[in-house]
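[1] return atomic coordinates for the entry below.
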Amino acid sequence: MYQILGVFGLFFTQLIHMPNIRNFSIIAHIDHGKSTLADRLIQHTGMVGEREFRDQLLDTMDIERERGITIKSNTITLPYKAKDGEQYALNLIDTPGHVDFSYEVSRALASCEGVLLVVDASQGVQAQTLANLYLAMEHDLAIIPVINKIDLPSADVNMVKEQIDQELGLDPELAILCSAKEGIGIEAVLDAIVAQIPPPQGDRGRPLSALIFDAYYDPYRGVIVSFRVFDGVLKAGDLVRFMFHNAVYKVEEVGLFRLQRQPSPELAAGMVGYLIAGIKTVADTRVGDTITLDANPAAAPLPGFKEVKPVVFSSLYPVASDDYQSLAEALEKYKLNDAALVYTKDSSAALGQGFRCGFLGLLHLDIVQERLEREYNQSLIMTTPSVRYKFQLTDGSEAAIDNPQFYPDPVRIQKAFEPFIRAALIIPERYMGAVMKLCLERRGVNSTFSYPSPGRIEITIELPLAEVVFDFYDRLKTVTQGYGSFDYELIDYRESDLVKLDILVNSEKVDALSTIVFKDKAREWGVRICDRLKEEIPRQQFKIAIQGAVGGKIISRSTISAFRKDVTAKCYGGDITRKRKLLEKQKKGKKRMKMVGNIMIPQSAFVAVLRSETED
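    Coordinates of the predicted model:
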């Protein structure tokens, strides 16, 4: 099978003309069957035989298979012979399936002319379905609705068609009914791609202009850049310039994406493929950047490029301080493949040397932590995630702080600002009370409601990002029994009353446990952290006070009782003063011990503080 495809691929670029190319993507809410539909399309076009097939063919990481999500987008060119007898090249540009990677999704969509919008026949239209639809409409793409999972006993096709009409504003009669799992309706999907998605526009005679929508690191070839050519032609041996970095590289190889990379003599306007040019790290490329020829550059870069900035921050420390160098090497290797991760050196009196890392969101944080542990055998401690706050100081300057250790002197702070998001929640009507209570607990404001279909409510509400990053999504799923869906976008910074909460153990500050919190919630946080630490820190021969403090004011406290030896056991009688004398002597000893004793905070205590946000 592979040998036949290889021979076919060598002549593919010469045989397929621009009118016979279709560039499309599949977008959907999480778990609506996007990866399964891609599998069926690949199988149906003969790209893989029964023996070589495996589920989630385009998902290459174990973590993607286990969680059923797409983290790293992939691309494949599908050969398809339509009913009119013409041979078509269908470029499937797969996209990540989570809000953390929305910028990568937007760049992938900018490389397409149309999308398949997949809706689950049992769950209907969800929050991310709407968000993805708006993204597709922004890029003026042809949208083909696909109702998936029609084989399920709980499928309600009429209900979903009504939602497609009322909530999405698309023609429900054009929706294709399919079951990706059972292979029903796949031919109809392929025919709709050919019929309804327009061919790409472009001129191979103009200067080269190509959009980078993905990149990954190959240990043998360097960075493999995925791109879409809008104008011009690219061949091996060309000198190309990446317009954002203004860096020049010599192209070693260009080609198409099959199940393996398929080298090609050239890639012309309208085509999607890859290039290899000896690029050392993924950080040397930028998703959304424009590729052009160094000798004959394009007049201007393609629109839409922006620098992706982290929004969630946390510190990583090795469990054993001796493993610091090993963690540094692991992060360096990981960074080759993930340009979105940013990190700098950090240190803590309690945890030693580590790294302060910035992430695109909580899922990104979770993935980085899990991949470091799995692929690089790192044992990690992660501090409580925080967001980036802004402070306007009395001298007129502005400070952006993402690490509580660098919180400015309160005397110098004139105003404090925190990031806000606009969240869209779609829930069944019966859960409205519980969801609104959750949103108001998290300081939600400016809520609006719409009723897209009977029994369903869409809530749009503005929330502080700090209130969402910990456990908001988990709590939403809990109070809606799994039916709630959630999507958000960052909007702006707003003035807020922020304070730094310090945790003191035996009157010593533990810098790794400090957090920046909203003033009215400081006591609630302090009580929670103190109670958690009380459960985790082992008892000593003296009392241990665990305190939460804002500035010099103690706002919460838990006390770990001391072990007490019964020093009066040898007194079988006699005067009470004899017993009192022994107890006083013991008391002085414990006081002296408290002054010189060191409290070893176990690693589980730091993990427990983080867990308290998701399990309380």
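[2] drop to CA atoms for contacts and neighbour counts, all remaining ones
    OK.
[3] how close does the spatially closest residue to residue 571 that is not a sequence neighbour get to residue 592?
    In space, residue 571 comes closest to residue 579 once its chain neighbours are excluded; the distance is 7.1 Å by Cα to Cα, 6 or more residues apart in numbering. Per Cα to Cα, to the nearest Å, residue 579 is found 20 Å from residue 592.
[4] over to the residue nearest to residue 571. Which of the three states is it?
    Of the three states, residue 579 takes helix under DSSP: H, G, I helix; E, B strand; the rest coil.
[5] residue 538: neighbouring residues, count only.
    By the measure other Cα atoms under 10 Å, the count of residues near residue 538 is 15.
[6] which of the helices or strands spans it?
    Assessed by DSSP states H and E, residue 538 sits outside every helix and strand.
[7] now do the contacts for it.
    The contact partners of residue 538, by Cα atoms under 8 Å, 6 or more residues apart in numbering, come to none.
[8] to compare with the earlier structure, here is another sequence to fold:
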Amino acid sequence: MSIERTRNFSIIAHIDHGKTTLSDRLLEFTKTISQREQQAQLLDAMDLERERGITIKAHPVCMFYKAKDGLEYKLNLLDTPGHVDFSYEVSRSLAACEGALLLIDASQGVEAQTVANLNLAMQQDLHVIPVINKVDLPSADIDKCKRQLEDILQLPSDEAVPASAKMGIGIEDILEAIVAYMPPPKDPADGYVRASVFDSIFDPYRGVVSYVRVVSGTIVRGQKVRMMSTGLDYEIKDVGIFRPKMTACEKLEPGDVGYLIANVKSTADVKIGDTITESRRPSPEPLPGFKEIHPLVFSGIYPVSTDDFEALKLAVGKLQINDAAFTFMAESSAALGFGFRCGFLGLLHMEIVQERLRREFNMDVISTYPSVIYEVRKTDGTEMLVDNPTFLPSANEIDEIREPMVRVNIMIPNDYIGDMMQLVMDKRGQVNNTETLDDRRVLLHTVIPLNEILVDFNDKLKSITRGYGSMDYEHAGTQAAELVKMDILIAGDPVDAFSCIVHRSKAESRGRQLCQKLKEVIPQQLFVVAIQAAIGGKVIARESISALRKDVTAKCYGGDISRKRKLLEKQKEGKKKMKAIGKVNIPQEAFIEVLKTN
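    Model prediction:
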């Protein structure tokens, strides 16, 4: 089919605004799937996506649509995630498109992630068609949505298409708008073969499957191609399109979105954002890649059994092919053995990766408390990056510690503005300014340390605003702060796995919390065990586990009291000796329980 009749587009929206339901209806309307294959959330292939009702991976699919002008068009759709933690998936998908459908829930209106995803589309210079979804709901307010489109998003409201993906209302109007308004792909007719890799998966039988958007030239089976980032040449074994399952075809032409399988066996040879060109006549320069992704949250992942380290290494390598935002490097811990220091885009991303390791690779893993990267300037003027408290220099060597900050945009109903500002201040953040969106909602522009929003900020935001608040964040540089390393001593010995970097003002409460938790999970010994939280040499919190006591006087029935005293004195000496040489064995459960305290 000619490039003039090809349209590549994405669906972008805030989480739960109906992207996946709309993609289901588009597949039905264009008869891409038969009645027998129909099911809800068809493009959400992962069981995790179905269980949680969220999209984690972008899913490409090719549809053919006969428009009202009598011509048949090829529509390549990429359904994208809505959660802020998967914004990298969205930006990669948008790089393979010329247009985007911006979905807005008619009852909820514009949300924080709607604005963030629209900005991603604008950066790629895409044509955006607004769609007001869920117009069949009793609480739908179409006029309000149109006002927000013009006031907040600066999009013309007369182009907005009213629809209901669930009821199938307005689906044909959406398809006609795509054909009429979205531009076809451009073909730089210089004869070079260029294809951009925007995703990939690992197939145990066929090796690495690359998802590509062909920019120029034609890709056919048997062709010799070159990966421009590594310079390695491969022969293409198979090419095809998604309908929505992989369907082999003769060739991929300019503007097509499809897959190719070359004889790539190693997961390290395929880079997301790489350019594929012909090895006989390679392109002089690669296509502009995607922006480098910087992980925001770090956590250690260790196998429960040390024998599984090699299997875990293989599993994280395969997972990284499918999720380019996930990074890892080997590390070891005195308590947990060998494992990996992993970088994630957020806490939900971290949770999903761990769950995928368990389900897809059958790995039992333990993860350490999530942390961020700190910039440390030492007294001798040298700079270093620290993502693990173990590597933090001693206090007398540190001149300054800078922590990463994030710019958080919080959209909330007016009634909760006081409580929300209090939460931001509790998290050591500041509200720069507030913006009134309409008569019911405000947008808070805040700057908060990344470390403070890691664990429970989103949960607290949802509970304060009764579920109506939404947020998105972006990196905002670093800022000097009064941070200290807090060690946990058990029977006088520091345990690396429990160390953490905290703000001085929160050190005492965090120390008490950890000590109380450890008191519950460490079993009693035959001597008193002291659990202490310390900063440098100063103990700031303490709990004691009382000793197990054997009743040595049980055999003394009657007789002189001095017999009992003699036995008790002997026991006391034994306990003293044991305290000097005894070691506390910390069970694995203790490490896991401590990770749950926030």
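[9] what's the TM-score here?
    For this chain pair, the superposition-based TM-score is 0.94 by TM-score structural alignment, normalised by the length of structure 2; 598 aligned residues with a Cα RMSD of 2.3 Å.
[10] coming back round to it: the more surrounded of residue 579 and residue 592 of structure 1?
    residue 579 (18 against 12).
[11] for residue 510 of structure 2, see how far away the alignment partner in structure 2 of residue 541 of structure 1 is.
    Using TM-score structural alignment, the equivalent of residue 541 of structure 1 in structure 2 is residue 526. For residue 526 of structure 2, the distance to residue 510 of structure 2 (Cα to Cα) stands at 28 Å.
[12] neighbour count for those two, which is higher?
    Neighbours were counted for residue 526 of structure 2 and for residue 510 using other Cα under 10 Å; residue 510 has more, 19 against 16.
[13] the aligned partner of the more buried one in structure 1: what secondary structure?
    In structure 1, residue 510 of structure 2 lines up with residue 525, judged by TM-score structural alignment. Put simply, residue 525 of structure 1 is helix when judged by three-state DSSP.
[14] so how far is residue 440 of structure 1 from residue 525 of structure 1?
    17 Å.
[15] packing partners of the longest strand belonging to structure 2?
    Longest strand of structure 2, by residue count under DSSP state E: strand 398-413. In this structure, strand 398-413 of structure 2 packs against helix 112-123, strand 374-378, strand 441-449, helix 450-453, strand 470-481, with contacts taken as 3 or more Cα pairs under 8 Å, 6 or more residues apart in numbering; DSSP states H and E.
[16] turn the ones you listed into CSV, including distance to residue 368 of structure 2 and mean neighbour count.
    Shown next, in CSV, are these (distance: least, Cα to Cα, whole Å; neighbours: other Cα atoms under 10 Å):
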stretch, distance to residue 368 of structure 2, mean neighbour count
helix 112-123, 29, 20
strand 374-378, 17, 20
strand 441-449, 20, 20
helix 450-453, 15, 22
strand 470-481, 23, 17
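[17] now the alignment partner in structure 1 of residue 181 of structure 2, nearest residue through space, not along the chain?
    With TM-score structural alignment defining the correspondence, residue 181 of structure 2 maps onto residue 196 in structure 1. Excluding the flanking residues, the one nearest residue 196 of structure 1 by Cα to Cα, 6+ apart is residue 142, at 7.1 Å.
[18] show me what contacts the one you found?
    113, 114, 115, 196, 197, 198.
[19] next: residue 586 of structure 2.
    residue 522.
[20] my guess is it is in a strand, correct?
    No - the assignment for residue 586 of structure 2, made by three-state DSSP, is coil rather than a strand.
[21] in structure 1, what residue corresponds to it?
    Matched to structure 1 by TM-score structural alignment, residue 586 of structure 2 sits across from residue 601.
[22] and its match, how close does it get to residue 509 of structure 1?
    12 Å.
[23] can you check residue 281 of structure 1 too?
    As judged by Cα to Cα, residue 281 of structure 1 and residue 509 of structure 1 stand 40 Å apart.
[24] do residue 22 of structure 1 as well
    Note on residue 22 of structure 1: its distance to residue 509 of structure 1, by Cα to Cα, is 61 Å.
[25] those two: who's more crowded?
    Shown here are residue 22 of structure 1 and residue 509; by other Cα under 10 Å, residue 22 has more neighbours (27 against 18).
[26] same list (the contacts of residue 142 of structure 1) but as JSON lines, adding neighbour count, secondary structure and distance to residue 123 of structure 1.
    As requested, those are arranged in JSON lines below (neighbours: other Cα atoms under 10 Å; DSSP: H, G, I helix; E, B strand; the rest coil; distance: Cα to Cα, whole Å):
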{"residue": "113", "neighbour count": "22", "secondary structure": "coil", "distance to residue 123 of structure 1": "27"}
{"residue": "114", "neighbour count": "27", "secondary structure": "strand", "distance to residue 123 of structure 1": "24"}
{"residue": "115", "neighbour count": "25", "secondary structure": "strand", "distance to residue 123 of structure 1": "20"}
{"residue": "196", "neighbour count": "15", "secondary structure": "helix", "distance to residue 123 of structure 1": "26"}
{"residue": "197", "neighbour count": "22", "secondary structure": "coil", "distance to residue 123 of structure 1": "26"}
{"residue": "198", "neighbour count": "19", "secondary structure": "coil", "distance to residue 123 of structure 1": "30"}
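[27] of the residues you listed, which is the nearest to residue 352 of structure 1?
    Residue 352 of structure 1 lies nearest to residue 115 out of the contacts of residue 142 of structure 1, by Cα to Cα, at 49.2 Å.
[28] so the closest one sits against residue 28, correct?
    No - the criterion here is Cα atoms under 8 Å, and residue 115 of structure 1 misses it with residue 28 at 10.0 Å.
[29] can you show me the helices along structure 2?
    Using DSSP state H, the helices of structure 2 run over residues 19-29, 47-52, 87-94, 112-123, 142-151, 171-181, 309-322, 347-361, 417-426, 450-453, 457-464, 504-521, 561-581, 588-596.
[30] out of these, flag the one nearest residue 378 of structure 2.
    The nearest among the helices of structure 2, by Cα to Cα, is helix 504-521 at 18.7 Å.
[31] and the closest one, what's buried?
    507-508, 510-519, 521 (16 or more other Cα atoms under 10 Å).
[32] same check, this time on stretch 210-220 of structure 1
    Neighbour-count burial for stretch 210-220 of structure 1 [16+ other Cα under 10 Å]: 210, 211, 212, 213, 214, 215, 216, 217.
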